[in-house]
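J.: how would this look folded up:
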Amino acid sequence: MQKDYKMKNLTMSKSNNTLLVISSCLPMLLAFNSLANTGTDHIEQGWFIGANLGQSTANIDSDSIWRNLENSGFAVNEINEDTRHLGYKLYTGYTFSRYFALEGGYFDLGNMGFNATTSPVSDYTGNTGLKGWNLDLVGRLPLSANWSVLARVGVTQNKSKTRFSSNGLINTTANNQQSSYTKHKYGLGVQYAISDAFVLRLEAERYRMDDLIGNIGDMDLYSLGLVYRFGGSKTHYVPTAAPDPAPTTRQPAPAIPPALVTTEPAVLVLEDVHFNFDTAELNANTKVILRRHVATLKANPQARIRIAGYTSASGSEAYNQALSERRAESIKTFLVSEGINANRFKTIGFGERNPAQYEAKPSVLRSDAAKANMRGLFEIIVE
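T.: Presented below is the predicted three-dimensional model:
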């Protein structure tokens, strides 16, 4: 006699193998650490393409399957699960800034399923697969010149296929389905810039789906990927004149003409200003120099100004980057308070990059070289 049977509450949740998968992939990322000076993760804008390959996982509620089979008159010997599969995604996107990108692509997480051994023998099996298209908003937080952390949230157009089978003792026809529907996804990851063009990613993502009989479930993808960036734009700075020595030995700057008469764009590199150790506050000597620059800027109202902040080599790279940005903003704030229009300025921080002098011993916090590097440098473009 044929018995009708419908599974209930078969859900998929996050795998307990997250740490195992990440730990197995992380050495591949660290192997590129020797290339730390060849790449940068400060690309501002541009297109990119990429591919990730890894393991998709799911947890099947075997207890619920067991109970439902017993309630239908079967003695259950065991339930074998197939909860891991090869998964991948292909994608393209556009980086709008160093913090945000939009990314879309195709994913295939493979198939998950189970096989129940019962008495009388039912040969009862079930499996489901998930693939589809996605569109994600990706947030990125740079940690250094090469490392960043990622967070993403997006929508997916899923295509899932569910199939049950038995030897006829269980009616499975009603549960077989193939459907297309919209869900959401989210994830976290880290990435390492091998070079300006290539980036290595390690990611963990959760995809929402309709599971074997229409309930809401999850499938997870833990993957390693490679991204290629197409000539993204980033800010480069090459000093147009040799920097002055440290404040203790610098000679007074030569007088700068209050006005320029020119028919071609010209670039003026004004005297750089210096800061005390581990601070973005302007000292008295710095303000004197800046007030001399104010006269030049007011005499050339058509000029645009770029201010670059720098630091010495002591301290972490991330801390020095933030300090250099504060120093550039501190100079801008002072010049605005002296009557210069804020719209004429662009500020940028270079941290400990492009030093004025080489620091043989960064641990010597107040060496002459360190003092020379704790500076703000800016140039004026006159059209």
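J.: From now on I want contacts and neighbour counts done on CA atoms only, so please keep to that.
T.: Noted.
J.: Okay, and His42 sits in which element?
T.: Using DSSP states H and E, His42 sits in no helix or strand.
J.: which residue sits closest to it, ignoring its sequence neighbours?
T.: Distances taken as CA to CA, 6 or more residues apart in numbering place Arg98 nearest to His42, at 5.8 Å, with adjacent residues excluded.
J.: Alongside the first, I'd like the structure of this one:
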Amino acid sequence: MKISRTLPAMIALACATMMSANAQDMAPQQPVQADSAFVNPDWANSAWYMGAGVGRTRAKIYNSDLARRMSAAGLPLTGYNVDNKDVGYKLFVGKQINKYLAVELGYFDLGEYSFEALTTANRSLRGETDYRGVNLDLVGMLPLTERFSLLGRAGVQYAKARTDFTGNALNAVTNPNPPTEGRRHAKLGLGAEYKLTEALALRAEVERYRVTDAVQNSGNIHMASLSLTYKFGRPAKVAYVAPAAPVAAPVQEAPVAAPTPPAPEPVPTSEKVSIAAEALFDFDKSIVKPEGKAALDEFMAKLQGMNTEVMIAVGHTDSVGTNAYNDKLSMRRADAVKAYMVSKGLDPARLYTEGKGETQPVADNATAEGRAKNRRVTIEVVGTRTTQR
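T.: Got it, this is the predicted structure:
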């Protein structure tokens, strides 16, 4: 098999460019807000991207026309051997239209295929054909999770076939060295994509190319490939800023000979706090982070002097993922908050937990800012506190 030397070098260069551009994302970072791998999901829905792929190709060319030609030349077929597998490559650039659609322009090399037709009197005809071309596809994407999506593509491709014939039965073909044949055909594909980061993703696809060779034989070539894609223009990450430590109020001397005030009476009170999930947990996790423990410690400190009657911790999520998954995630996070507060001395009988999933948003889930507000845990406390009237 003859394999182009130029195209693999181009693909290697494209992959190196993507990996170099993504090095900043993969290198260790200073602490950022709650797993910053997906802090700007809306940006990715309108970004430009490039990619490169390599895979195994398999051709199925219909050679009934060749058999007819050889029979007409008085050379009926007695045997037929084919080599219909090779390695294919592709390079492409694309533009996300929205979360579900993208447009891609690409270049492909489907490899080289050969056949040997045997006839009577020890005569044979051997042919070799390679296919290269360009394509324009509309790519549909169905996100199943924040990282994993299914892909489907449909488009048009223009493939050029270059064929050479050898052997001692060349009279079966009109021209042993026919000119390059270019034809426009449809192109289809199915696959899946996994986002390694917001910018870098891995694709696995199966595509079908309709082709025509230089002697007008038609058929299909299928390519199963793995590709890397890289999206450009990722916004800068937002660093996590820890809450400032409370500043102690200046100590004032008690007034001399001030009358002792009457003892304050307990009054009913209700206090409620909402803590962003990013401050408590890593992405898609329910283990309280050190920053989250600090926030809960601060909240429990504010309850000093309050006779609590009941406390309720309620977990909430955004709309990414299925309803069933989000319900379970919100409940696990509420239970994790309770477990930590109980470990700090809270009576477990006084704290109840609920998981509301994505059913009670406080902001629009269509934006990254809105989804961040919806990923939260609220804690409401009802009891009595001694306050000065």
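J.: returning to that earlier point: ok, the residue nearest to His42 of the first structure touching Arg140?
T.: Yes: between Arg98 of the first structure and Arg140 there is a contact under CA atoms under 8 Å: 7.0 Å.
J.: which SS state does the residue nearest to His42 of the first structure fall under?
T.: coil (DSSP: H, G, I helix; E, B strand; the rest coil).
J.: Please work out how many residues are found near it.
T.: 17 (other CA atoms under 10 Å).
J.: Next: the one 5 residues further on.
T.: Neighbour count of Glu103 of the first structure, defined by other CA under 10 Å: 21.
J.: That one: what's it in contact with?
T.: Tyr91, Thr92, Gly93, Tyr94, Leu135, Asp136, Leu137, Val138 (CA atoms under 8 Å, 6 or more residues apart in numbering).
J.: What is the aligned counterpart of it in the second structure?
T.: Matched by TM-score structural alignment, Glu103 of the first structure corresponds to Glu104 in the second structure.
J.: that's a helix at that match, yeah?
T.: No: counting by three-state DSSP, Glu104 of the second structure falls outside a helix, being strand.
J.: And it, how far from Val377 of the second structure?
T.: Per CA to CA, to the nearest Å, Glu104 of the second structure is found 41 Å from Val377 of the second structure.
J.: again, but for Tyr209 of the second structure
T.: 51 Å.
J.: more neighbours, the two?
T.: Taking other CA under 10 Å, Tyr209 of the second structure and Val377 do not tie; Val377 has more neighbours (26 against 21).
J.: Please, which helix or strand holds the residue lying closest to the more buried one once chain neighbours are set aside?
T.: Leaving out its chain neighbours, the residue that sits closest to Val377 of the second structure by CA to CA, 6+ apart is Gly315, at 4.5 Å. Using DSSP H and E, Gly315 of the second structure sits in strand 306-316.
J.: Kindly report the same for Val320 of the second structure.
T.: Val320 of the second structure belongs to no helix or strand, assigned by DSSP H and E.
J.: thought Glu291 of the second structure was touching Ala279?
T.: Yes: at 6.2 Å, Glu291 of the second structure counts as touching Ala279 under the criterion of CA under 8 Å.
J.: So for the two, which sits in the more crowded spot?
T.: Neighbour comparison, Glu291 of the second structure and Ala279: the larger count goes to Ala279, with 22 against 17 (by other CA under 10 Å).
J.: Which helix or which strand is home to the more buried one?
T.: helix 277-280.
J.: try Leu335 of the first structure
T.: helix 317-337.
J.: Mind listing what's buried along that helix?
T.: Within helix 317-337 of the first structure, the residues that qualify as buried are 317, 319-332, 334-336, counting by 16 or more other CA atoms under 10 Å.
J.: tell me the contacts of the residue nearest the centre of the second structure?
T.: Closest to where the C-alpha atoms of the second structure average out (CA atoms, centre = their mean) is Lys195, at 3.0 Å. By CA under 8 Å, 6+ apart, the contact list for Lys195 of the second structure reads Arg147, Phe148, Ala201, Leu202.
J.: how deep is His131 of the first structure tucked in, by neighbour count?
T.: Wrong residue type there; residue 131 of the first structure is Lys, not His. Around Lys131 of the first structure there are 23 residues (other CA under 10 Å).
J.: Now do the helices for the stretch 151-300 of the first structure: every range, in order, please.
T.: 284-299 (DSSP state H, counting those that start in this stretch).
J.: in what helix or strand does the closest residue to Leu53 of the first structure other than its chain neighbours lie?
T.: Distance criterion CA to CA, 6+ apart; nearest residue to Leu53 of the first structure, sequence neighbours excluded, is Tyr88 at 4.4 Å. Secondary structure from DSSP H and E places Tyr88 of the first structure in strand 84-95.
J.: post-alignment, that strand versus the second structure, mean distance?
T.: Overlaying the second structure shows strand 84-95 of the first structure at a mean distance of 0.8 Å from the equivalent residues (mean CA distance after the TM-score superposition for the first structure).
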